[in-house]
Structure formats: structure tokens, C-alpha cells
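>>> compute the structure for the input listed below.
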Amino acid sequence: MIDPTTRLEHVLARFPRLAVAVSGGVDSLTLATIAAHTVPDFVAVHAVSPAVPVRASERVREIAHQRNWRLIEIRAGEFADADYLSNPVNRCYFCKSNLYKRIRQVTDFPIAAGTNLDDLSDFRPGLTAAGENGVVHPFVEAQIDKKTLREIAARAGLGSVASLPAQPCLSSRVETGIRISERDLDFIDRVERLAEASLGPVTLRCRITSGGVRIETDVGLPMALADNIRELCDAESRPFLGIAAYRQGSAFVGVKA
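Purely as a prediction, here's the structure:
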């Protein structure tokens, strides 16, 4: 049986040039790491946006510097898109459409994304945008799922990145139908950075719902941290709904089609 890293390298080797869309999570950072030593002409492209956690952008810059990647930073422009801002069921489609069109403006290289096999069984409107823009998915082509991807990341020397919890964009914390605003996303990022400073990288979501702010996590929250989060909510006159168990995609309201 061929080693998964070797399978991925074989897929990537057919590209003399490649632009990898790097969000700052384990998927795209792992893909970029393998592409950097497999593809002759490689560039990492990172979109800076109110919807991208500050720490994710910092992580991309740190690793790009450490590994001597050519890095292009862009503004994807989704905040100029009324369809995206209205936060419909398929918001991700409009996000990715803007992203890939903007990447195409800065490079004519083929564009690759960190989609893995597990993503194909989830509701991912962004995959439609990827298809419309000719984006390739090397992990899928190499038959690599999330677990295997993390193993590749560890072997590639990515250290703590290999065990990073899933970190979708900050807009995914906002309940469907609530308009996306920079104010809300900044609040989400501040709460989650406060939690990470106390707990380290754990699965935690600051959800913006029609009733107020709810914290979802798969670990226990120290009372002092919960009190600090409540104070942040009070300072912005946001009702604090308390702490609940983490549920993937719980901010999504609607029919997945």
C-alpha cells in the first residue's frame, strides 16, 4: 500500500505551478507544506478578512516565514457582497466565490484547496463555488480523510498544528439570517482568543443567536473565564445565554440542500 504522503505527492507532482488557498487551519497548512517541496513553482495565498480569526492569520505568516514560502495576502472582498452579508443558508457559496475570484486576480496558477474526504459528506456550498472556479482538491484525489491528514501534518513537522481543532470562519458562528457584521465577528474573535489564552486550542464556539450569545465547548470552562465572557457580553449589552455542549453547525438554521 502506498503511503498517504506519497499519494499526495504524486497528485501534486503533476502541477508545475500551484496556488494553495491557505486559511490557517490544519487542512490548508498541511497541503501547502507538502506542495512547497513537491511543486516547482508554489505560492500560498491567504485572505485577510473580518471573518478570519486573528490567530489564523498570524499562524499563516509564522509558518510561511519559517518555511520560506512565497506568501500573497489578499482581501477576498466578501464584505462588499450583499448576498454574503445577508447570511443565507448558502452563505459559504458567496464567501468562496469571492475568494477564488480574488485569487484568480493575483495569480494565473491553478488553485488548490484543503478539502478532504470527510468534507464531502458535509453540507459545503463552498464546494459548488470551487467547482465553478476550477479549484482542485488534492486530498480528495489522493483519498485522504481528516485523520490521515493530521498524521501527514505531524510527520511533516507541523507540531501543534497537527492537532488544531477545526476552525471554520468566524461567520459560521452567526445564526443563519442574522446579518454578518464586523462588530459581531470582532466580538466572537475576542471571546474565543480569551478562551484560548486560558485553555489552549480547544473546540469552543462563541455563537451569535437571535436570543443572545451562547458559548459551546467540548471542555469545562473555569468559572473565572465564564465570568470574563459574561463581562464582555455585558459591556456590549449582549444577553449571555450561558454555556452548552458543542454542537457542530448549530448556528445553521434552514434546509441543507
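
>>> C-alpha only now, for contacts and for neighbours.
Fine.

>>> if I look at Lys96, how far off is Ala56?
For Lys96, the distance to Ala56 equals 17 Å [CA to CA, to the nearest Å].

>>> would you mind measuring from Leu225 to Asp186?
Leu225 sits 18 Å away from Asp186, taking CA to CA as the criterion.

>>> same question for Ser28.
Here the distance between Ser28 and Asp186 works out to 23 Å (CA to CA).

>>> look at those two and report which has more neighbours.
Per other CA atoms under 10 Å, whichever of Ser28 and Asp186 has more neighbours is Ser28, with 21 against 17.

>>> in this structure the more buried one contacts Val20, no?
Yes: at 7.4 Å, Ser28 and Val20 qualify as touching, with contact defined as CA atoms under 8 Å.

>>> ranges for the strands of the stretch 101-250 of the chain?
Per DSSP state E, counting those that start in this stretch, the stretch 101-250 of the chain carries strands over the ranges 111-112, 204-209, 212-217, 240-245.

>>> and the first one, what does it pack onto?
This points to strand 111-112. strand 17-21 (3 or more CA pairs under 8 Å, 6 or more residues apart in numbering; DSSP states H and E).

>>> which elements pack onto the strand it packs on?
Counting by 3+ CA pairs under 8 Å, 6+ apart, the elements that strand 17-21 packs against turn out to be helix 26-36, strand 41-47, strand 111-112.

>>> ok, 10 Å please
Contacts of strand 17-21 with other secondary structure elements, assessed using 3 or more CA pairs under 10 Å, 6 or more residues apart in numbering; DSSP states H and E, are made with helix 26-36, strand 41-47, strand 71-74, helix 91-106, strand 111-112.

>>> looking at the ones you listed, which is nearest to Thr148?
Evaluated with CA to CA, those place helix 26-36 nearest to Thr148, the distance being 10.7 Å.

>>> that closest one: which residues count as buried?
Val26, Asp27, Ser28, Leu29, Thr30, Leu31, Ala32, Thr33, Ile34, Ala35, Ala36 (16 or more other CA atoms under 10 Å).

>>> any chance of these in TSV, plus distance to Ala153?
Listed next are these as TSV, based on distance: CA to CA, whole Å:
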residue	distance to Ala153
Val26	7
Asp27	9
Ser28	10
Leu29	8
Thr30	5
Leu31	9
Ala32	10
Thr33	8
Ile34	9
Ala35	12
Ala36	13
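
>>> how close does Arg150 get to Asp189?
The spacing between Arg150 and Asp189, counted by CA to CA, is 25 Å.

>>> cool, Glu182 as well?
Look at Glu182 and Asp189: by CA to CA, they are 10 Å apart.

>>> those two: which is more packed in?
Here Glu182 and Asp189 are set side by side on neighbour count (other CA under 10 Å), and the busier one is Asp189, at 20 against 13.

>>> what separation is there between that one and Arg183?
For Asp189, the distance to Arg183 under the criterion CA to CA works out to 10 Å.

>>> Proceed likewise with the subsequent sequence, for comparison:
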Amino acid sequence: MQIAGTTALVTGAASGLGAATAALLAERGATVLGLDLQASIDKVGEPAAGIRYIAADVTSEEQVAAALKLNDGEPPIRLVVNCAGIAPAKRVLSGKGVHDLETFQRTLNINLVGTFNVLRLAAEVMAEQEPVDESGQRGLIVNTASVAAYEGQIGQIAYAASKGGVVGMGITAARDLARNGIRVNTIAPGIVATPLLEALGPEVNASLSASVPFPARLARPDEFAQLVTMIAEHDYLNGETIRMDGALRMGPK
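Below you'll find the model as predicted:
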């Protein structure tokens, strides 16, 4: 699938993985609709060429549906990348008491339900568009999971459950949408050098880097974006979850 000349919708586009993905897709010639919360967009300033920020909550049917209509079908939406998410840290039981239900439900609502909400509404739009090739391909949806879906660490019960759900629905979504010519793939990043991690300081970052077999460093957000473009251009990749983790297998803590 060609990226240039299409519209791409990226959630969580104001920072981290989403920002890097939006920037690279715009650089590659796509018109990018960057969804994020208004408070996050306000921190960015003027968007780069080819990117249009849209304030929307991924858990809202109305807001996501409205965002998908903003390109008026020209150029058609061919690529959707779900990057929006949160990562709270709480144990099931700790010195502060039992894990509260609200945090667990909120994490699943944003990370899992929000991803599904965008996926289903984007698929509805893509299914009405003309195919881009002789195989009948109409678009691609890339979801973001985490290695925590497989090796959740201490304090990641809510996050691991939400990302495990994202992994779990990938193959089913791909099979459901095959008849519509829509591919679905998932990326499960390891430890990525986002502003949140950098704020922990050089010692913590050095320790995290040393835990990665090779390359012994943190992943970069632009490497996530590069993988998105590779998946887009590789038309036979479908229903897959790709770990981007430098062969890391997370320990308990």
C-alpha cells in the first residue's frame, strides 16, 4: 500500500509514539489527522506540515466518528494507527491497600476499548472506499500493544491486561475484516525512550538500556514509526503481532 496521497489517522498523536508516527507519515506524503486530548495538543504548538491535530477522546463514539469525517473522503483514509494509551503502576495489594477498581477500569477503557472504538469506526469508513489494488485492499489498521502483554511486571496488572486484550483481538479483527480488504496488525514495543522515561533520569535509563540484549539501548519513537511504514508497504502482513524489543523479555520488576 502506498502511503503518499492517502489520509492517515493517528491517535495519541501529540507525543511519544504517536507524534513520531504522525511526523514520519506526513514526511512520506500522507495527510495526517492527529487525534489527542486538547490538553496534550495545547502543549505541542503549531503542527508540522501535513498534520492536522484534532481534539478527541478515543473512548467517545461521537468524537471519533466526527474526526473520521473531517477529510471529506479526499484523500481517502487508508491507514489508522492506534497509539493512545495510559500506563498506571499499581500492585494488586500494596502497603496502601488493594488496587482500586476505577484505575483498572479506566486503563482498560482507554487502552483496549478506545483501541477497539477507533478500529471499528475506521473499518466502517474504509469498507466504503474503493480498493487500492487488484487484491481488493482498502486499508490498514495498526494497533499498539506492549511486551507487557506477555511479561507484565510487578505493578502492571491493569496495563498488562489492557495490552493483552489488544494482542488478543488482533487476529480476530484481521479475520473479521478480511472480506472488506482491511488488514490489521499489532506492534508490541519494549522499552521506548519517551519523555516519560527520560524524566526518570540517566541512571534509571542506563539500567533499563542494560536490560536489553541487543541493541543494548532503549528503542526510539522513530523506530516505531518506521515499523508502521514497513507494515503499510508490506501487503502480505496481516493478523500479526510484531515485538519491537531488542530481544528483551521483561523480568518481574
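
>>> need the TM-score from the superposition.
The TM-score (TM-score structural alignment, normalised by the length of structure 2) is 0.36; 129 aligned residues with a CA RMSD of 4.4 Å.

>>> sorry, back to before: between the buried residues of helix 26-36 of structure 1, which sits nearest Phe139 of structure 1?
Looking at the buried residues of helix 26-36 of structure 1 and their distance to Phe139 of structure 1, the nearest is Leu31, at 7.8 Å (CA to CA).

>>> I figured the closest one hits Val140, correct?
No: if you go by CA atoms under 10 Å, Leu31 of structure 1 and Val140 don't touch, sitting 11.4 Å apart.

>>> what comes up buried for the helix or strand hosting Ile231 of structure 2?
Using DSSP states H and E, the element containing Ile231 of structure 2 is helix 221-233. Applying a neighbour-count criterion of 16+ other CA under 10 Å, the buried positions in helix 221-233 of structure 2 are Pro221, Asp222, Glu223, Phe224, Ala225, Val228, Thr229, Ile231, Ala232.

>>> mind putting these in TSV, distance to Thr107 of structure 2 included?
Conversion of the buried residues of helix 221-233 of structure 2 to TSV gives the following (distance: CA to CA, whole Å):
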residue	distance to Thr107 of structure 2
Pro221	22
Asp222	25
Glu223	25
Phe224	22
Ala225	24
Val228	24
Thr229	27
Ile231	27
Ala232	28
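
>>> and which of these is nearest to Leu35 of structure 2?
For those, the residue nearest Leu35 of structure 2 by CA to CA is Ala225; the value is 16.0 Å.

>>> for the closest one, list the residues it contacts.
The contact partners of Ala225 of structure 2, taken as CA atoms under 10 Å, 6 or more residues apart in numbering, are Leu17, Gly18, Ala19, Ala20, Thr21, Ala22, Ala23, Leu24, Leu25, Val81.

>>> within the helices and strands, which one has the third one?
Translated: Ala19 of structure 2. With elements taken from DSSP H and E, the one containing Ala19 of structure 2 is helix 16-27.

>>> and that helix with helix 221-233, angle?
Helix 16-27 of structure 2 and helix 221-233 are oriented at 60 degrees to each other (axes from the mean of the first three to the mean of the last three CA atoms, to 10 degrees).

>>> which element follows helix 16-27 of structure 2 toward the C-terminus?
Elements were assigned by DSSP H and E; along the chain past helix 16-27 of structure 2, the next helix or strand is strand 31-36.

>>> what packs against that next one?
Packing partners of strand 31-36 of structure 2 (3+ CA pairs under 10 Å, 6+ apart): strand 7-11, helix 16-27, helix 38-42, strand 51-55, helix 61-68, strand 77-82.

>>> dump those to TSV, plus mean neighbour count.
Formatted as TSV, these follow (neighbours: other CA atoms under 10 Å):
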stretch	mean neighbour count
strand 7-11	28
helix 16-27	23
helix 38-42	14
strand 51-55	20
helix 61-68	16
strand 77-82	28
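
>>> which one of the ones you listed lies nearest to Glu124 of structure 2?
Glu124 of structure 2 lies closest, by CA to CA, to one member of those: helix 61-68, at 9.9 Å.

>>> if we can go back for a sec, the more surrounded of Lys96 and Ala56 of structure 1?
More crowded of Lys96 of structure 1 and Ala56, by other CA under 10 Å: Lys96, with 21 against 18.

>>> in space, what's closest to the more buried one - neighbours in sequence excluded?
Leaving aside its chain neighbours, Lys96 of structure 1 sits nearest to Gly126 (5.4 Å; criterion: CA to CA, 6 or more residues apart in numbering).

>>> the one you found against Tyr93, yeah?
Yes: applying CA under 10 Å, one finds Gly126 of structure 1 in contact with Tyr93, separated by 4.3 Å.

>>> just the helices in the stretch 51-200 of structure 2 please.
With helices called from DSSP state H, counting those that start in this stretch, the stretch 51-200 of structure 2 shows them at 61-68, 101-108, 114-127, 157-177, 195-198.

>>> for Ser40 of structure 2, find the nearest of these.
Across the helices of the stretch 51-200 of structure 2, Ser40 of structure 2 has its closest neighbour in helix 195-198 (13.2 Å, CA to CA).

>>> pull out the buried residues from that closest one.
Of the residues in helix 195-198 of structure 2, none is buried (16+ other CA under 10 Å).

>>> who are the packing partners of that helix?
Applying 3+ CA pairs under 10 Å, 6+ apart, one finds that helix 195-198 of structure 2 makes contact with helix 202-210.

>>> name the single longest strand found in structure 2.
With residue count as the measure and DSSP state E as the assignment, structure 2 has strand 182-189 as its longest strand.

>>> just the angle between that one and helix 157-177, please?
Per the same axes, to 10 degrees, the angle that strand 182-189 of structure 2 makes with helix 157-177 is 160 degrees.

>>> surely Ala226 of structure 1 and Ile243 touch.
Yes: under the criterion of CA under 10 Å, Ala226 of structure 1 is in contact with Ile243, at a separation of 8.2 Å.

>>> picking up where we left off before, between Gly126 and Tyr93 of structure 1, which has more neighbouring residues?
Applying other CA under 10 Å to Gly126 of structure 1 and Tyr93 shows that Tyr93 carries more neighbours, namely 20 against 17.

>>> who touches the more buried one in this structure?
Going by CA under 10 Å, 6+ apart, the list of residues near Tyr93 of structure 1 reads Asp83, Tyr84, Leu99, Arg124, Pro125, Gly126, Leu127, Thr128, Ala129, Ala130.
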